[in-house]
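Undergrad: take this sequence and fold it.
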Amino acid sequence: MDLHSDSGAVAVFSARLARALDRCDRADAPQLLFEAIRSIVPFEFVMSVAYRREGPPDHIGDTFDDPTTRRAMDLYLDGTYILNPVYNAYLAGLKAGVYRLRDLAPDNYFSSDHYSRFKVRQYSDEELGYRTWGWPAGREEVVIAIELPEAELGEISLYRLASRGGFSDQDCAVLSAVEPLVGSVFRAIWRHRPRPARNERRISPLDHLLVDFGKGTLSPRECEVAHMILKGHSGDSIARNLGISITTVKTHRQNLYAKLGLATQQELFSLFIRSLQEKDVLAGDRM
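TA: Below you'll find the predicted structure:
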């Protein structure tokens, strides 16, 4: 649709968005926000979470209505989110905006054999080459990323059948035009949602693994640097947090890559995933 020419759709969108804002402290607010978005860019289903650097994501809402897909959502929240390009882009500093999911994923990101034991399955017809067990097949995904306080990131992911054309460039342009408004309402909803205190939050698979990752191979300082890289810290952030110079950070990074036989940050993350596999973290039954 064209926001400039379809005044009826704009009126419906505005009314629904206003209702979501008015009810931002109510349980139905996420669904009202989803319906506002649907009025200008139709979709088949939607899911929304909020990511944080420590621990698993918070579930904001979705429109899944069958037990298998509900279970897939649970699996995602329990651990397979660590494979998701949105989560990894967030750790790398993703900004607010509208993104096609395939544009956030590096080439061949999920093609390695070491993903085969997780509760994800490789499928050649998926835009990433994999999906969580039970996730609806053959969909294209467009992501609305929303910056939140406390360095968290909101995700609203819309899905359509890829075989029917997925999302057009105009769809993405419309979503980009309303993203600031959607983001404001999302933040209002997020502020009213109960969230566990930091010391009550569930420990993520990443936190479990980082206790031992690199021990026996890396020095204590190199381990710290590796852990912070895996958590998405930039070189400047590592320097600030550890009280060292950026030059020293670069030296530690070069040394730890050499000791682990790696060349890139992606290879470091792949090694991390293999370590999860070896520890049976998130490993599922073969199907």
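Undergrad: only C-alpha atoms for contact and neighbour calcs from this point on.
TA: Will do.
Undergrad: quick check: the gap between residue 169 and residue 265.
TA: 31 Å (Cα to Cα, to the nearest Å).
Undergrad: and the host helix or strand of residue 102, what's buried?
TA: Residue 102 belongs to helix 101-104 when assigned by DSSP states H and E. Across helix 101-104, burial judged by 16 or more other Cα atoms under 10 Å covers 101-102, 104.
Undergrad: what's near enough to touch the residue nearest the centre of the chain?
TA: Compute the mean C-alpha point of the chain, and by Cα atoms, centre = their mean the closest residue is residue 87, 2.9 Å away. Counting by Cα atoms under 8 Å, 6 or more residues apart in numbering, residue 87 touches 51, 81.
Undergrad: for residue 202, same thing?
TA: 55-56 are the contacts of residue 202 under Cα under 8 Å, 6+ apart.
Undergrad: could you grab the helix/strand/coil label for it?
TA: coil (DSSP: H, G, I helix; E, B strand; the rest coil).
Undergrad: for it, give its distance to residue 77.
TA: Separation of residue 202 from residue 77 (Cα to Cα) stands at 11 Å.
Undergrad: quick one on the thing from earlier: and the helix holding residue 102, what does it pack against?
TA: helix 85-91, strand 139-147 (3 or more Cα pairs under 8 Å, 6 or more residues apart in numbering; DSSP states H and E).
Undergrad: after the longest one comes which helix or strand?
TA: Which is strand 139-147. Per DSSP H and E, the helix or strand that comes after strand 139-147 is strand 153-161.
Undergrad: can you list the neighbours in contact with that next one?
TA: With Cα under 8 Å, 6+ apart as the test, strand 153-161 has contacts from 43-52, 90, 138-148, 166-167, 186.
Undergrad: buried set for stretch 15-27?
TA: 16-21, 23-25.
Undergrad: can you redo those as TSV with secondary structure and distance to residue 118?
TA: Conversion of the buried residues of stretch 15-27 to TSV gives the following (DSSP: H, G, I helix; E, B strand; the rest coil; distance: Cα to Cα, whole Å):
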residue	secondary structure	distance to residue 118
16	helix	39
17	helix	38
18	helix	41
19	helix	40
20	helix	37
21	helix	39
23	coil	39
24	coil	36
25	coil	36
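Undergrad: which two from those end up farthest apart in space?
TA: Spanning the widest gap among the buried residues of stretch 15-27 are 16 and 25, at 15.3 Å by Cα to Cα.
Undergrad: please identify which helix or strand holds the residue nearest to residue 217 when sequence neighbours are not counted.
TA: Sequence neighbours aside, residue 259 is the residue nearest to residue 217 in space, at 6.9 Å (criterion: Cα to Cα, 6 or more residues apart in numbering). Here residue 259, judged by DSSP H and E, is contained in helix 246-260.
Undergrad: centre of the chain to the next helix or strand after that helix, how far?
TA: Toward the C-terminus, helix 246-260 is succeeded by helix 265-278 as the next helix or strand (DSSP H and E). Taking Cα atoms, centre = their mean, to the nearest Å, the mean C-alpha location of helix 265-278 is offset from the chain mean by 18 Å.
Undergrad: want to put them side by side, so please do this one too:
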Amino acid sequence: MSGISLRRQTSRGGDFDDLAAVIAATRETEGRGFGEALVGWLRRHVFFDHSVVFGYRGAARPPMLFETFSPAESHVFVALYQEGPYLLDPFHHAAVERREGFWRMRELAPDRFYASEYFRSYYSQTRLAEEVGFFVPLAGKQALVLSLMRLKTTGPFGTADARLLRDMAPTVIELCRLRWAELPEMSEMEHPASMAKGMQARANEFDRAHIWESLSLTSREMHVVDMVLQGHSTESIARSLGVAPGTIKVHRRNIHRKLGIKSQAELFARFIQIIEKRQ
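TA: So this is what the prediction gives:
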């Protein structure tokens, strides 16, 4: 019995030491110390393969604040994500809607997310079994998300792991707020000088309709396009807009006719083309 007690005391002491290191690192202004300390403390409790922290300012390109990826992995998880797919990410939507706490991707994703073109064309490249996150609203309309990821080779988070992470969420959120009271200023790469001032203002709002302004779509059609790309089914869109599914089907046919496309794959390709022109 004494041996078990000693092991528990040693483990608890190490846990407190790691937490103290995280708190100390919140005072740093540069470097990876805080992220590494926080990830180290979390890994003492729950295993995960990767972690990344993104900051969100509405529809603007999200800065990456911390990552644990190799250069090759970072290309997929960070560089490609920042090029435009982030706009369709359920985590991005939840962050700019100012959700707070611990959330699993499966709790936030639309009903057809895993069958969406976004999932097939981008998200499947990550080879993740599951992604979970701590959502941290900041001052103004800013927010950040600390994502923890498990690869398919590892398998998804278990129920006990998710419950423990949810219990840890208040501490993790306050630690992140101590380190990042607000997001760093946008770099030229994240906020190109070539963007018009009007577009800059709109990019800071949770409104992606401006992405489709160059096309002859009505405001309702823009909304439908946005929800389709996120992974919402016709029924889900209809419930959200308070109309009949048949009305949404008519909108989708009109959208395809106006854009000269026949599939969701072509719609996603057009979305990426527009984002690339905007950057």
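Undergrad: residue 169 and residue 265 of the first structure: who's more crowded?
TA: residue 265 (14 against 10; other Cα atoms under 10 Å).
Undergrad: next up, the contacts around the more buried one.
TA: Residues near residue 265 of the first structure by Cα under 8 Å, 6+ apart: residue 229.
Undergrad: can you show me the helices along the stretch 101-250 of the first structure?
TA: Using DSSP state H, counting those that start in this stretch, the helices found in the stretch 101-250 of the first structure span residues 101-104, 169-192, 205-210, 220-230, 235-242, 246-260.
Undergrad: looking at these, which is buried most?
TA: When the helices of the stretch 101-250 of the first structure are scored by mean count of other Cα atoms under 10 Å, the highest mean neighbour count falls to helix 220-230 (a mean of 19).
Undergrad: so which of the buried residues of helix 101-104 of the first structure would you say is closest to residue 276 of the first structure?
TA: residue 104 (22.8 Å).
Undergrad: map the closest one onto the second structure.
TA: In the second structure, residue 104 of the first structure lines up with residue 108, judged by TM-score structural alignment.
Undergrad: what residues are up against its match?
TA: Contact partners of residue 108 of the second structure, counting by Cα under 8 Å, 6+ apart, are 90-91, 94.
Undergrad: surely residue 25 of the second structure and residue 37 touch.
TA: Yes. Here residue 25 of the second structure reaches residue 37: they are 7.3 Å apart, a contact under Cα atoms under 8 Å.
Undergrad: now do the shared contacts for the two.
TA: With Cα under 8 Å, 6+ apart, residue 25 of the second structure and residue 37 have no common neighbours.
Undergrad: centre of the chain versus stretch 48-68 of the second structure, how much separation?
TA: 7 Å.
Undergrad: matching residues in the first structure for it?
TA: The aligned range for stretch 48-68 of the second structure in the first structure is 43-63, by TM-score structural alignment.
Undergrad: ditto for stretch 79-91 of the second structure
TA: By TM-score structural alignment, stretch 79-91 of the second structure lines up with residues 74-86 in the first structure.
Undergrad: what about that stretch, start to end distance?
TA: Start and end residues of stretch 74-86 of the first structure are separated by 17 Å (Cα to Cα).
Undergrad: list the contacts of it.
TA: With Cα under 8 Å, 6+ apart, stretch 74-86 of the first structure has contacts from 56-59, 87-88, 101, 104-105, 118-120, 132-133, 204-206, 282.
Undergrad: same deal with stretch 12-24 of the second structure?
TA: By Cα under 8 Å, 6+ apart, the residues outside stretch 12-24 of the second structure that reach it are 34, 37-38, 40-41, 44, 175.
Undergrad: report the mean deviation for it after fitting onto the first structure.
TA: Stretch 12-24 of the second structure, aligned to the first structure and superposed, deviates on average by 2.5 Å (mean Cα distance after the TM-score superposition for the first structure).
Undergrad: how far does that stretch sit from its chain's centre?
TA: Put simply, stretch 12-24 of the second structure sits 28 Å off its chain's centre (Cα atoms, centre = their mean).
Undergrad: can you give me the strands in the stretch 1-150 of the first structure?
TA: 45-51, 58-62, 97-100, 120-122, 130-132, 139-147 (DSSP state E, counting those that start in this stretch).
Undergrad: which other helices and strands does the third one contact?
TA: Read it as strand 97-100 of the first structure. Counting contacts by 3+ Cα pairs under 8 Å, 6+ apart, strand 97-100 of the first structure packs against strand 139-147, helix 169-192.
Undergrad: re earlier: can you pick out the most distant pair from the contacts of stretch 12-24 of the second structure?
TA: Farthest pair in the contacts of stretch 12-24 of the second structure, by Cα to Cα: 44 and 175, 16.6 Å.
Undergrad: count of neighbours near the aligned residue in the first structure for residue 17 of the second structure?
TA: Aligning on TM-score structural alignment places residue 17 of the second structure opposite residue 12 in the first structure. Applying other Cα under 10 Å, we find 16 residues neighbouring residue 12 of the first structure.
Undergrad: same question, residue 45 of the first structure
TA: 18.
Undergrad: my guess is it meets residue 64, correct?
TA: Yes. Contact criterion Cα under 8 Å: residue 45 of the first structure and residue 64 qualify, at 6.8 Å.
Undergrad: average distance between the helix holding residue 102 of the first structure and the second structure?
TA: Looks like 1.7 Å for helix 101-104 of the first structure (mean Cα distance after the TM-score superposition for the first structure).
Undergrad: off-centre distance for that helix?
TA: Centre-to-centre, helix 101-104 of the first structure and its host chain are 11 Å apart (Cα atoms, centre = their mean).
Undergrad: and what of stretch 137-151 of the first structure?
TA: 7 Å.
Undergrad: and it, what's buried?
TA: The neighbour-count criterion (16+ other Cα under 10 Å) identifies 138-148 as the buried residues of stretch 137-151 of the first structure.
Undergrad: repeat that for stretch 157-164 of the first structure.
TA: Residues of stretch 157-164 of the first structure classed as buried: 157-162 (neighbour count, 16+ other Cα under 10 Å).
Undergrad: returning to what we had before: out of the strands of the stretch 1-150 of the first structure, which comes closest to residue 272 of the first structure?
TA: Ranking the strands of the stretch 1-150 of the first structure by proximity to residue 272 of the first structure (Cα to Cα) places strand 120-122 first, at 16.6 Å.
Undergrad: burial of residue 213 of the first structure, as a residue count?
TA: Residue 213 of the first structure: 19 neighbours (other Cα under 10 Å).
Undergrad: if you could redo that for residue 107 of the first structure, that was the one I meant.
TA: If you count neighbours by other Cα under 10 Å, residue 107 of the first structure ends up with 10.
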